[in-house]
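Undergrad: Provided below for reference: sequence and predicted model.
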Amino acid sequence: MSRFACFFIAAAMLSGFFPAAQAQHGTLTVFAAASMKNALDDVDAAFRAKTGIRVVASYAASSVLARQLEQGAPADVFVSADTDWMDYAVAGKSIDEPTRVNLLGNAIVLIAPNDSKIATVAIGPGFDLARLAGDGRIATGDVKAVPVGKYAKAALEKLGAWNAAAPKFAFADNVRAALLLVSRGEAALGIVYATDAKADPGVRIIGTFPADSHPPIVYPVAATAAAKAGTADYVAFLRSRAAKTIFEKYGFRFLVRPSA
């Protein structure tokens, strides 16, 4: 290749003549809350089919991901299961704040293994979760850090059920780990997102927590401060009608006006 050709290619890449994703080898890295796995895998597949850009997703508790970003872990997009951990990432300058948007909503539910004899219950003030669990354990995320656990504790405190039930809890590193404890029969009950319960045939929903018993469940998304040039197209796709259809299929509420 001639010296002039090499110069032209280099200049074209720097000027944006070639697509940004091509210049970045066609791969984006997304850090996303564990509860998003099934839905986001499908969204990412649809994005790749449309653009040819591969998305590598890393799923974990939002708290873990936010701290990894703080420590310099390479990612282009962060999707948190609550606003607190997105705020944390913003404060640590890990996030490109103008790209932030509240994308999805969810609900928390009480689940039991499919073969459990526990009947459907109405969850409200005076709800006796400790009595319902009996000698069994109750699984959810770590109430000090994992969003689903924080939502669960807030709801139970408001309903007057936390103090009695607290000793029966088994705290997991993320919501999917809590779901697995119930699905395997290692916990009698669990508090997870409605979307998680829908994704696992080994559990059934026996009650839904009132929306006003806990802070609104909001999933914000944003590009990271170190995002590749092609990231904006992916964030835009998350807001598209195509993505909305997929997210709603899995039970999420779409909180933004969808783009084309």
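TA: Now that the structure is in, tell me what you want to look at. On a predicted model such as this, the values are computed, not experimentally measured, just so you know.
Undergrad: going forward, measure contacts between C-alpha atoms and count neighbours the same way
TA: Noted.
Undergrad: Report the contact partners of the closest residue to Val109 other than its chain neighbours.
TA: The shortest distance from Val109 to any residue that is not its chain neighbour, by Cα to Cα, 6 or more residues apart in numbering, is 4.3 Å, and that residue is Thr208. Each residue near Thr208 by Cα atoms under 8 Å, 6 or more residues apart in numbering is listed here: Ala107, Ile108, Val109, Leu110, Ala122, Ile123.
Undergrad: Below is an additional structure, to be compared with the one above:
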Amino acid sequence: MKRITAVLLLGAAGAASAADITVSAAASLNNAFREAAAAYEAAHPGDKVLLNFAASDALVAQIAKGAPVDVFASADQDAMDKAQPHLAPGSRRNFASNRLVVAVPFSSNLELRTLADLRQPALQRLTTGNPASVPVGRYTKGALEKIGLWGELEPKFVFGTNVRQSLDYIARGEVEAGLVYQTDVASQAEKVRTAMVVPTTTPITYPLAVIKDAPNPAGARGFADFIMSAGGQAILARHGFGKP
């Protein structure tokens, strides 16, 4: 029976077998990569994909500490740049794109047409990822700095440790609005809706790479190639991701 297992890598050293492919991926890839892992396993009997999801910077820190990772998939280029010393030469590729949106609880009555509307007194709490360690937070900060609103709005933010935590804050109504990815809204469409799309100062592109000291380099290359293939790209598209 083929399985996909989510693991915390720092506590799982030595748990992988020769056929395991350990993939550390940005939290926003959770749904898409679970489907991709199942499809890869179905096409490669005996292989098992171990998935580890967290904020991209946290994953880089795990890799730097020697976590047994085969493939790293990040939500921005900054995190992948930080991982560069640990990447197999020539393996870094962009595989998907996304959009930043302002999202609100599905039943919200807030009128939000422009980013300036986030200043209204009725909107007391916002969320996004922590800009110091989470790509969606970096995209958010850059977008708001460009129009001179970051300094004014920053006190309203409740920062998540990853984008899915911020999404949960919105879904539970613990904040009035948040800046997350379009694909995250789609994953909780019954609880969260998009109020507006936010232009970003840099395109939201997702890179992946094989880790230089990967325990399973052949499997790592195989899974990375699958993500870039027509089948892998179709899975990403079903979850709302764009072409790289």
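TA: The structure has been received and is ready for your questions. Keep in mind that what you see is a predicted model, and the values were worked out from it rather than measured.
Undergrad: Can you calculate the TM-score here?
TA: TM-score for the superposed chains, counting by TM-score structural alignment, normalised by the length of the second structure: 0.88, backed by 224 aligned residues with a Cα RMSD of 1.3 Å.
Undergrad: Quick check: the aligned residue for the residue nearest to Val109 of the first structure in the second structure?
TA: Taking TM-score structural alignment, Thr208 of the first structure has Val197 as its aligned residue in the second structure.
Undergrad: Can you tell me the centre-most residue of the first structure?
TA: If you average the C-alpha coordinates of the first structure and look for the closest C-alpha using Cα atoms, centre = their mean, you land on Ala33, 2.9 Å from that point.
Undergrad: Ala243 of the first structure versus that one, what's the distance?
TA: Taking Cα to Cα, to the nearest Å as the measure, Ala33 of the first structure falls 17 Å from Ala243 of the first structure.
Undergrad: next one: Ile206 of the first structure
TA: Remark: distance between Ile206 of the first structure and Ala243 of the first structure (Cα to Cα) = 29 Å.
Undergrad: Please identify which of those two sits among more neighbours.
TA: Per other Cα atoms under 10 Å, whichever of Ile206 of the first structure and Ala243 has more neighbours is Ala243, with 23 against 18.
Undergrad: for the more buried one, helix, strand, or coil?
TA: For Ala243 of the first structure, the reduced secondary structure class is helix; criterion used: DSSP: H, G, I helix; E, B strand; the rest coil.
Undergrad: Aligned counterpart of it in the second structure, please.
TA: Residue pairing (TM-score structural alignment): Ala243 of the first structure is matched to Gly232 of the second structure.
Undergrad: and that match, what does it touch?
TA: By Cα under 8 Å, 6+ apart, the contact list for Gly232 of the second structure reads Ala36, Phe226.
Undergrad: how close does it sit to Asp78 of the second structure?
TA: When distances are taken as Cα to Cα, Gly232 of the second structure and Asp78 of the second structure turn out to be 24 Å apart.
Undergrad: Identify the residues contacting the closest residue to Thr202 of the second structure other than its chain neighbours.
TA: Using Cα to Cα, 6+ apart and skipping the chain neighbours, the partner closest in space to Thr202 of the second structure is Tyr139 (7.7 Å). Residues counted as contacts of Tyr139 of the second structure (Cα under 8 Å, 6+ apart) are Leu100, Pro131, Thr200, Thr201, Thr202, Ile204.
Undergrad: Selection in PyMOL covering whichever of the residues you listed are buried, please.
TA: Only the buried members of the contacts of Tyr139 of the second structure enter the following PyMOL selection, criterion being 16 or more other Cα atoms under 10 Å:
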select buried, resi 100+131+200+204
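Undergrad: can you redo the contacts of Tyr139 of the second structure as TSV with secondary structure?
TA: Conversion of the contacts of Tyr139 of the second structure to TSV gives the following (three-state DSSP):
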residue	secondary structure
Leu100	strand
Pro131	coil
Thr200	coil
Thr201	coil
Thr202	coil
Ile204	strand
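Undergrad: now, among the contacts of Tyr139 of the second structure, which is nearest to Phe72 of the second structure?
TA: When the contacts of Tyr139 of the second structure are compared for distance to Phe72 of the second structure, the smallest value, 16.7 Å, is given by Ile204; criterion: Cα to Cα.
Undergrad: Translate the closest one into the numbering of the first structure.
TA: Checking with TM-score structural alignment, Ile204 of the second structure has Ile217 as its match.
Undergrad: quick one, strands of the first structure?
TA: 27-33, 54-60, 77-79, 101-105, 108-113, 138-141, 169-172, 189-193, 203-208, 218-223, 253-254 (DSSP state E).
Undergrad: out of those, which comes closest to Lys93 of the first structure?
TA: Judged by Cα to Cα, the one of those that comes nearest to Lys93 of the first structure is strand 218-223, at 11.5 Å.
Undergrad: measure Glu97 of the first structure to Phe169 of the first structure for me?
TA: If you go by Cα to Cα, the gap between Glu97 of the first structure and Phe169 of the first structure works out to 36 Å.
Undergrad: go on, Arg176 of the first structure?
TA: Spatial separation of Arg176 of the first structure from Phe169 of the first structure under the definition Cα to Cα is 16 Å.
Undergrad: Settle it for me: which of these two has more neighbours?
TA: Applying other Cα under 10 Å to Arg176 of the first structure and Phe169 shows that Arg176 carries more neighbours, namely 24 against 20.
Undergrad: Quick check: that one touching Met36?
TA: No: distance between Arg176 of the first structure and Met36: 9.8 Å, which falls outside the contact criterion (Cα atoms under 8 Å).
Undergrad: Take the strands of the first structure and write them to CSV, including distance to Leu181 of the first structure.
TA: As requested, the strands of the first structure are arranged in CSV below (distance: least, Cα to Cα, whole Å):
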stretch, distance to Leu181 of the first structure
strand 27-33, 18
strand 54-60, 16
strand 77-79, 24
strand 101-105, 24
strand 108-113, 9
strand 138-141, 7
strand 169-172, 9
strand 189-193, 8
strand 203-208, 10
strand 218-223, 24
strand 253-254, 26
